[in-house]
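# No letters, just coordinates:
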């Protein structure tokens, strides 16, 4: 009943908005990773430190959400790579980066364009809906008063964090397999066979009464400015409303159409193939690309 009241209020508030209402929000996303057991025992500390910093930077991203009352497009803002960042075993997981995520809350559909090993996929499916529990707790984010909402969400099976990296260059596969069996639970990339749920905390503002938010998040009576989900925090750093420069929101069209479930299966198979293939040595590219 409480949720229905909120959505009635949302409809009343949005009715006063012009038909061409649109805006843009910038979000900073950061995922914490446990690197305490990272690296071989004989790896120089300077090398460990450098690679750890590179990994951390890969989990710090900036996104831009362009939105109107019905549609939204969520894009990663590309940054210039520092010299040397294209090398290293972690580079092999770059195919799982976010692409173009389009959502239509009226139709409750989304289209997610992603690239995997040079092949573009167009994931089309129903927009995931969370059962939000809205509370009375508030906090200020920038100039906006925000309200707290929580929900349970299944762990994303397509997340790169669910998988383990390939063996070390020049390593012994049998020895690596034995070590993996011992250290699998402490690995950065775990293969989660069982579906788990995590608690998601969102902070939304009624000052911008649209049911939008970063990425897959939506369904609250105001723009979501912050999301905390497991080890990931997404925080809005800038908002522009009704700029003279109109935001163009178009659904991506290029790529092989596929459902989210089928994409997850393809991704898992490719990741398994990738992780089981030994690399030929430093600087080698031959072991980084799975068979077609």
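Perfect, thanks for sending it. None of these values were measured; they are calculated from a predicted model.

# hey, let's count contacts and neighbours off CA atoms from now on
Fine.

# Now do the SS call for residue 28.
Assigned by DSSP: H, G, I helix; E, B strand; the rest coil, the conformation of residue 28 is strand.

# nearest residue to residue 163 other than its sequence neighbours?
Nearest residue to residue 163, sequence neighbours excluded (Cα to Cα, 6 or more residues apart in numbering): residue 189, at 4.0 Å.

# Am I right that the one you found sits in a strand?
No - checked against three-state DSSP, residue 189 lies outside a strand; its state is coil.

# For burial, what's the neighbour tally of it?
16 (other Cα atoms under 10 Å).

# From residue 248, how far off is it?
Using Cα to Cα, to the nearest Å, residue 189 is found at 37 Å from residue 248.

# One more: residue 74?
Distance, residue 74 to residue 248, using Cα to Cα: 12 Å.

# When these two are compared, which one has more neighbours?
For residue 74 versus residue 248, neighbours defined as other Cα under 10 Å are more numerous around residue 74 (26 against 12).

# Contacts only, for that one.
63, 64, 65, 66, 100, 101, 102, 214, 215 (Cα atoms under 8 Å, 6 or more residues apart in numbering).

# Nearest spatial neighbour of it, chain-adjacent residues omitted?
Residue 74's closest residue in space is residue 65 (Cα to Cα, 6+ apart), at 4.5 Å.

# I figured the one you found was touching residue 22, is that so?
No - contact criterion Cα atoms under 8 Å: residue 65 and residue 22 do not qualify, at 10.7 Å.

# packing partners for the top helix by length along the chain?
If you go by DSSP state H, the chain has its longest helix at helix 260-276. Other helices and strands packing on helix 260-276, by 3 or more Cα pairs under 8 Å, 6 or more residues apart in numbering; DSSP states H and E, are strand 119-126.

# Beyond the strand it packs on, next helix or strand please.
Where DSSP states H and E defines the elements, the next helix or strand beyond strand 119-126 is strand 133-141.

# got a list of contacts for that following strand?
Contacts to strand 133-141, defined as Cα under 8 Å, 6+ apart, come from residues 3, 145, 146, 147, 148, 149, 150, 151, 225.

# Please point out which parts of that strand sit buried.
Applying a neighbour-count criterion of 16 or more other Cα atoms under 10 Å, the buried positions in strand 133-141 are 134, 141.

# Regarding the one residue sitting closest to the centre of the chain, what is its secondary structure?
The centre of the chain sits closest to residue 98, judged by Cα atoms, centre = their mean, with a distance of 6.1 Å. Under three-state DSSP, residue 98 falls in the coil class.

# now swap in the one 3 residues further on and tell me
Of the three states, residue 101 takes strand under three-state DSSP.

# For the nearest residue to it once chain neighbours are set aside, give me its contacts.
The spatially closest residue to residue 101, leaving aside those adjacent along the chain, is residue 112, at 4.4 Å (Cα to Cα, 6+ apart). Applying Cα under 8 Å, 6+ apart to residue 112 gives the contacts 99, 100, 101, 102, 122, 123, 124, 252.

# between the residues you listed, which is nearest residue 11?
Distance to residue 11 across the contacts of residue 112 (Cα to Cα) is lowest for residue 102, with 22.2 Å.

# then this one, side by side with the first:
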């Protein structure tokens, strides 16, 4: 497994919790995750001074550091960005917002994903199956807050984890496949830490399927770490799938993005001509 690109230097807060996991039908929990990513500036970045690199990273902070909330019961979960924190930062990123994950509903019993996406002003409701993650269970353990966690790893096609994202290199690979070439399938190495003390199969982002709540996950250049956990809150929330937008599956949504970006590129080329 390749070395993870990011290690969080974060001291975990003592987890806030009320009650313990139960087998009652009304069991519910809420986990808060801090997400941090690094960005490879490539050859362009090599020409920048250290001060210039710091300026670029500061401008990109709202895209590289985020807070998310996972609300879950035994079978269902909702994962979404903490809008309150984003509003407090005052940061806006209209370009990046087209390629970020929207509010996501998972049902682990029915193997169902429903995710709300907005792409250049159009609303989509992406309905599909949950990604099949072949976890390799390890014996290594560590404490995260008050919880004893076990390590699990997996190698997952990058397209399964970033189907809502876009890169120009990905578009070139798509064009090669249309020309009859068979491009190599990029894979992402994933490391997760889950706790059987909370026996649900939920986790942040696309991750799920372990015999305990995932409290930390690292994949590519991003790490998500649970900083606060509330079990059985006094006020329960409705966990329901989003229901507003054009229904589409993940593959067709990705095609929609690529076709639109091809259109942008071609229009830009005609203007230069």
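Ah, there it is. Everything numeric here is computed off the predicted structure, so don't read it as measured data.

# ok but the residue nearest to residue 74 of the first structure is inside a strand, no?
Yes - according to three-state DSSP, residue 65 of the first structure belongs to a strand.

# Which residues are in contact with the residue mapped onto it from the second structure?
Mapped onto the second structure by TM-score structural alignment, residue 65 of the first structure lines up with residue 70. Going by Cα under 8 Å, 6+ apart, residue 70 of the second structure touches 30, 31, 32, 33, 77, 78, 79, 80, 203, 204.

# Would you mind listing the residues touching both of residue 74 and residue 248 of the first structure?
Contacts common to residue 74 of the first structure and residue 248, judged by Cα under 8 Å, 6+ apart, are residue 66.

# hang on, the earlier thing: ok, which pair from the contacts of residue 70 of the second structure is furthest apart?
Within the contacts of residue 70 of the second structure, 33 and 77 form the most distant pair, 14.2 Å apart (Cα to Cα).

# can you give me the helices for the stretch 101-250 of the second structure?
Ranges of helices in the stretch 101-250 of the second structure, per DSSP state H, counting those that start in this stretch, are 158-161, 168-178, 250-272.

# Just put those helices in CSV and tack on distance to residue 52 of the second structure.
Putting those into CSV (distance: least, Cα to Cα, whole Å) gives the following:
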stretch, distance to residue 52 of the second structure
helix 158-161, 30
helix 168-178, 24
helix 250-272, 28
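
# most neighbours per residue, which of those helices?
helix 158-161 (a mean of 16; mean count of other Cα atoms under 10 Å).

# Where do the strands of the first structure begin and end?
22-31, 60-68, 71-76, 100-104, 109-116, 119-126, 133-141, 144-154, 197-205, 223-229, 232-241, 256-258 (DSSP state E).

# Provide the aligned range in the second structure for the fifth one.
Mapped onto the second structure with TM-score structural alignment as the criterion, strand 109-116 of the first structure occupies residues 112-119.

# Mean per-residue distance, that stretch versus the first structure.
In this overlay with the first structure, the average offset of stretch 112-119 of the second structure from its partner residues is 0.5 Å by mean Cα distance after the TM-score superposition for the first structure.

# Count the residues that sit near residue 44 of the first structure.
Here the count is done by other Cα under 10 Å, and residue 44 of the first structure has 10 residues near it.

# Return the distance of it relative to residue 82 of the first structure.
21 Å.

# quick one on the thing from earlier: between residue 33 and residue 77 of the second structure, which has more neighbouring residues?
Comparing residue 33 of the second structure with residue 77 by other Cα under 10 Å, the one with more neighbours is residue 77, at 26 against 23.

# List the contacts of the more buried one.
Neighbouring residues of residue 77 of the second structure by Cα under 8 Å, 6+ apart: 70, 71, 105, 106, 107, 202, 239.

# Likewise for residue 28 of the second structure?
71, 72, 73, 74, 231, 232, 233, 236.

# Disregarding residues adjacent in the polypeptide, which is nearest to the fifth one?
Counting by Cα to Cα, 6+ apart, residue 231 of the second structure lies nearest to residue 29, which is 4.3 Å off, once chain neighbours are set aside.

# And the first one, by the same measure?
Excluding its sequence neighbours, the residue lying closest to residue 71 of the second structure (Cα to Cα, 6+ apart) is residue 30, at 4.4 Å.

# I'd assumed residue 226 was in contact with that neighbour.
No - contact between residue 30 of the second structure and residue 226 fails when scored by Cα under 8 Å: they sit 10.3 Å apart.

# More neighbours: which of these two?
Between residue 30 of the second structure and residue 226, counted using other Cα under 10 Å, residue 226 has the larger neighbour count: 25 against 22.

# residue in the first structure matching the more buried one?
Per TM-score structural alignment, residue 226 of the second structure is aligned with residue 236.

# How about residue 203 of the second structure?
The equivalent of residue 203 of the second structure in the first structure is residue 213 (alignment by TM-score structural alignment).

# And its match, how far from residue 24 of the first structure?
For residue 213 of the first structure, the distance to residue 24 of the first structure - Cα to Cα - is 11 Å.

# Kindly report the same for residue 247 of the first structure.
For residue 247 of the first structure relative to residue 24 of the first structure (Cα to Cα), the value is 8 Å.

# shared neighbours of the two, anything?
Common neighbours of residue 247 of the first structure and residue 24 are listed as 66, 67 (criterion: Cα under 8 Å, 6+ apart).

# Quick check: the residue nearest to residue 171 of the second structure when sequence neighbours are not counted vs residue 120 of the second structure, distance?
Nearest in space to residue 171 of the second structure, with sequence neighbours left out and distances taken as Cα to Cα, 6+ apart, is residue 258 at 6.3 Å. Computed with Cα to Cα, the distance linking residue 258 of the second structure and residue 120 of the second structure is 13 Å.

# Please name the nearest non-neighbouring residue to residue 106 of the first structure.
Nearest to residue 106 of the first structure is residue 70, by Cα to Cα, 6+ apart, at 5.9 Å.

# Surely the one you found is in contact with residue 102?
No - using Cα under 8 Å, residue 70 of the first structure is not in contact with residue 102, being 10.9 Å away.

# between those two, which one's more packed in?
Ranked by neighbour count (other Cα under 10 Å), residue 70 of the first structure and residue 102 place residue 102 first, with 27 against 16.

# buried subset of the contacts of strand 133-141 of the first structure?
Buried among these (16+ other Cα under 10 Å): 146, 147, 148, 149, 150, 151, 225.

# Map residue 223 of the first structure onto the second structure.
So residue 223 of the first structure corresponds to residue 213, using TM-score structural alignment.

# Fine by me, we can end here.
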